[in-house]
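Trainee: Here is a sequence together with a model predicted from it:
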Amino acid sequence: MFAAVFAIAAFLILGMVRHQVGHYAHKAMQGSLTSETATLVAEKPADLPDEIRQRVEATKGTSFQYLLIDRQGKAIVGGIPQDAAHEGWGSVMMREHPATMDNPEGPERLVTLGTRLADGSLLVVATDGYDVDKLGGHMVRFTILWAIAITLIALASGWMAGLIFLKRIGAANAAIERIVAGRTEQRLPMIGLAPELDNLARNINRMLDRIDGLMEGLRQVSTDVAHDLRTPLTRLRQMLEAAREATGREDTDAGIDVALAQADQLLATFRAILRLAQIEGGGRRAPFAPVDLDGLLATLIETYEPVAIDAQHTLAADMAADAMVNGDAELLAQLFANLIENAIIHTPTGTRVSLVAERAAGQIRVIVQDDGPGVAAAERERITRRFYQVDPSRSSGGSGLGLSIASAIVTLHGARLAIDDAGPGLRIEVSFSEWPGGASA
């Protein structure tokens, strides 16, 4: 758009220059004709034919040509066609006229000025319009060529400016993507193309500083609460254990056992809160390394197969060969452990749970799927929220943080989490970029 406006403006300016130059050249030509005519009119009428003959001989092959006609319309002297014999300004085509020094190819057009003399005769003075016409043609070509050149320059400049702008914006966009991915310490670089854009980047960075401070405060509060409450709960549990050993009564022991179970669940919730705060804060990002996903999943299957049997579930697995991803092995183990536990705990007896790892188009997909009752579409968007449970009575147990932690681990690894209907059941798919050192598909 900028290049088009620039080109149109340049074309208009060059057109005005061409018009002004052509107008000046035409006026100069008329001035020379007027001056030559005035000189001849000043001659005595009787001497004028001889003066014109002398001038014709003297100016042969140059620019001026003449015609003198008596009052009866008979040509006295001169070689201009009589159809140019009229008063005032005019022009006549002279395609067959001999070449001149100024126009070797022969004049195309003569510009004429006719003047009625005192004795009734008509004096016509003409000059070759070739130079003016040629100048006009040159100016037209000059205007077109320069308009094209300026347009190309404008396009090239706009393209280069666009590349620079896109590069600077790309750097800012990359920083935003890193912030969205959880690296909240990142800030936008100064764009440098305009003060307004740099002011915008500075204000966004100030906003990010403020948000980061608020989030850090929130994480600190969660951590402090978890730490402060975990200590008295641990002491309470120890006291309950001591009381159970001291009493030896079955009814008291049963009540204490319930209290111990509740204390254990509270402690597990606080451990999960601390773990989630650590993951979301990026504290586990640095030690990433290639992880053998096949071996990790095989170990989890071996671990959870007895759990599934106790719950009267079926646990099946189908592993891809040499599936390698870049990440934290401990966090990845917790991710898939949470997904397997979620499928076992929140489905009825007899449910089949499958774990599939497959490679496709540079991606490694791990799918945990069950054929249980599934989760309603409206609920699927919420089950990764903290403390959210589909069962409003929370009768299935758990803290409501398992899928929140799983989602945070997925985000930390730059992977993608998809929760869909398995028809019947629930399908949770985690997609990783394949580690380049892994086997090719």
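Mentor: Cool, got the structure.
Trainee: contacts and neighbour counts: CA atoms only from here.
Mentor: Will do.
Trainee: Could you give the separation of stretch 77-86 from the chain centroid?
Mentor: Its chain's C-alpha centre and that of stretch 77-86 lie 71 Å apart, by Cα atoms, centre = their mean, to the nearest Å.
Trainee: likewise stretch 223-243?
Mentor: 54 Å.
Trainee: this is the comparison structure:
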Amino acid sequence: MTRLFRSLSFRLALTYALLFSLSVGLLFGAGYWWRVVRPMADVRATVEAEAGEVARIYRKSGIAAARAALDRRAHTAAARVPFHVLVAPDGEIVVANLPSWPPRPARDLSVIEADKFVDGFEIDHSAFVRDRAMPDGARVIVGRDVQDIVDDEDLLRTGALWMLFGSLALGITGGWLMSQAIGKRIEAVVNTALQVMEGDLSGRVPVRGTRDDFDRLCATLNLMLSRIETLFEAVRRVSDNVAHELRTPLARLAGKLEVLEHDLGEEFRGDPAARQAVAEAIVEANRLRAIFAALIRISRLEGGRATVHLQRTDVVQLLEDVVEFYQPEAERRGIDLVLDARRPLVADLDLDMVFQAMSNLLDNALKHVPDGSRVDVRAGRQGAELLLAVADNGPGLSPADLARVTEPFYRAEGSAGIPGEGLGLSMVAAIAQVHGARVVFSDNRPGLSVVLRFPVRPL
């Protein structure tokens, strides 16, 4: 329900329904004034004048004159049937053509029932009357038939209520239908955007062929996505070509430096500086080769060109191997490296890729925590997901760094002097992507927590 009220189309439809109801209300109000208020005001003025005249005659000439005046009034042709009652001071009814009346005089004009029986049938009448008490105790009631006005009032009120509820019901129903129809089109755009965000640049928004505004928007978005895909592929090809073209010369350079170091070993013995320079050059060449190899692999993973070999994997054994590989480094620095994973825990994974992803996460944690810290490696199931996590109690990352930490070559503030090229977490994100997994970074309070959430089939 909350989502429905957040829908712009539903709120617009509801607003239009309310405006329509208000317009209808104004029209009914005008009709009510014309058919009820205005004629009732005319009747009020007439009845007040007639009641005042009869009371004046009674005070001046007595009860007989008042009765004669009422008889003349009753036989005078008029648009509305006259009603009257004259009660003597002793309570005797002198004259009356009303079937009943209130036991006590009212302070103001009022509408009372004045039904009549003709040939055994009851005819509805309503009288708008002025009930006046004379100083000597006599009572004069003068009125006119207003049944047509009462009928119009009932009809207008009933019609207004039905129109109000009907317009609101139609507005809410129409708003729901509109929100569903428009929501499906918007959902298609959102799903395509999410598909592109996940790296699949081939995603396109469905076009229905109705040539409406949504079709125009979808067609424009598709043209934009096609252009982005073309440009991105061009950049990717250039990057791949550069990486491939440089990888071979770098391999040759590293090989020649190693040969040079071996062949000129005797000469270098007397020149430690030269020997150190060649050794550093070899290390740097190998580092560049590793960078280009990582870039090529990330590009292949993100472009969907990497082959994923899914196999039934013992997740606990995989993590034990990763922890065992880094345990010596952790012990050397006094870091408490803890594995929390219980068998049985199996899933369909690419063993080599996930091993590299967890190795990158653990390597990243060990690089950024001070000696004597704690690093936890955890695994478990949560619903239909497999969770692999690495958490530490180091300095952690700022919110700004968390938003960009998977970008290639991004280095968080304060990481100067720490070994690495800023590609490890990019590789983790790419490996997660090809598995359909999510990478969740959060504050471990203190430190950083990274969780890989893999979708898994029920066992």
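Mentor: Happy to help now that I have it. Predicted, not measured: the structure shown is a model, and the values here were computed from it.
Trainee: Which residue ranges of the stretch 51-200 of structure 1 form strands?
Mentor: 64-69, 75-78, 88-93, 109-116, 122-128 (DSSP state E, counting those that start in this stretch).
Trainee: Tabulate those strands in CSV, adding columns for mean neighbour count and distance to Asn338 of structure 1.
Mentor: Below are these laid out as CSV (neighbours: other Cα atoms under 10 Å; distance: least, Cα to Cα, whole Å):
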stretch, mean neighbour count, distance to Asn338 of structure 1
strand 64-69, 22, 104
strand 75-78, 17, 113
strand 88-93, 15, 98
strand 109-116, 22, 96
strand 122-128, 25, 98
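Trainee: Tell me which of these approaches Asp310 of structure 1 most closely.
Mentor: With Cα to Cα as the measure, strand 109-116 is the member of these nearest Asp310 of structure 1 (111.0 Å).
Trainee: still on that earlier bit, point out the one among the strands of the stretch 51-200 of structure 1 that comes closest to Gly362 of structure 1.
Mentor: strand 109-116 (76.7 Å).
Trainee: In terms of secondary structure, what does the closest one contact?
Mentor: helix 2-41, strand 88-93, strand 122-128 (3 or more Cα pairs under 8 Å, 6 or more residues apart in numbering; DSSP states H and E).
Trainee: so what's the aligned residue in structure 1 for Ala290 of structure 2 up against?
Mentor: Applying TM-score structural alignment, one finds that Ala290 of structure 2 aligns to Ala268 in structure 1. Contact analysis of Ala268 of structure 1 by Cα atoms under 8 Å, 6 or more residues apart in numbering lists Ser399.
Trainee: Ala268 of structure 1 belongs to a strand?
Mentor: No: using DSSP: H, G, I helix; E, B strand; the rest coil, the assignment for Ala268 of structure 1 is helix, not a strand.
Trainee: hang on, the earlier thing: any idea which of the strands of the stretch 51-200 of structure 1 gets closest to Thr411 of structure 1?
Mentor: It is, among the strands of the stretch 51-200 of structure 1 and with distance given as Cα to Cα, strand 109-116, at 82.5 Å.
Trainee: between that closest one and strand 122-128, how many degrees?
Mentor: Interaxial angle, strand 109-116 of structure 1 versus strand 122-128 (axes from the mean of the first three to the mean of the last three Cα atoms, to 10 degrees): 160 degrees.
Trainee: hmm, back to that, among the helices and strands packed on strand 109-116 of structure 1, which comes closest to Glu108 of structure 1?
Mentor: Nearest of these (Cα to Cα): strand 88-93, 5.7 Å.
Trainee: Are there helices or strands packed against the closest one, and which ones?
Mentor: Using 3+ Cα pairs under 8 Å, 6+ apart: strand 88-93 of structure 1 touches strand 109-116.
Trainee: what's the strand it packs on in contact with?
Mentor: Contacts of strand 109-116 of structure 1 (Cα under 8 Å, 6+ apart): 33-34, 37, 84-95, 122-130.
Trainee: about what we covered before: point out the most buried one among the helices and strands packed on strand 109-116 of structure 1.
Mentor: strand 122-128 (a mean of 25; mean count of other Cα atoms under 10 Å).
Trainee: which part of structure 2 lines up with stretch 167-180 of structure 1?
Mentor: The aligned range for stretch 167-180 of structure 1 is 184-197, by TM-score structural alignment.
Trainee: Can you list the buried residues in that stretch?
Mentor: Applying a neighbour-count criterion of 16 or more other Cα atoms under 10 Å, one finds Arg185, Ile186, Ala188, Val189, Thr192, Ala193, Val196 buried in stretch 184-197 of structure 2.
Trainee: mind listing the strands for the stretch 201-350 of structure 1?
Mentor: 289-292, 314-318, 324-327.
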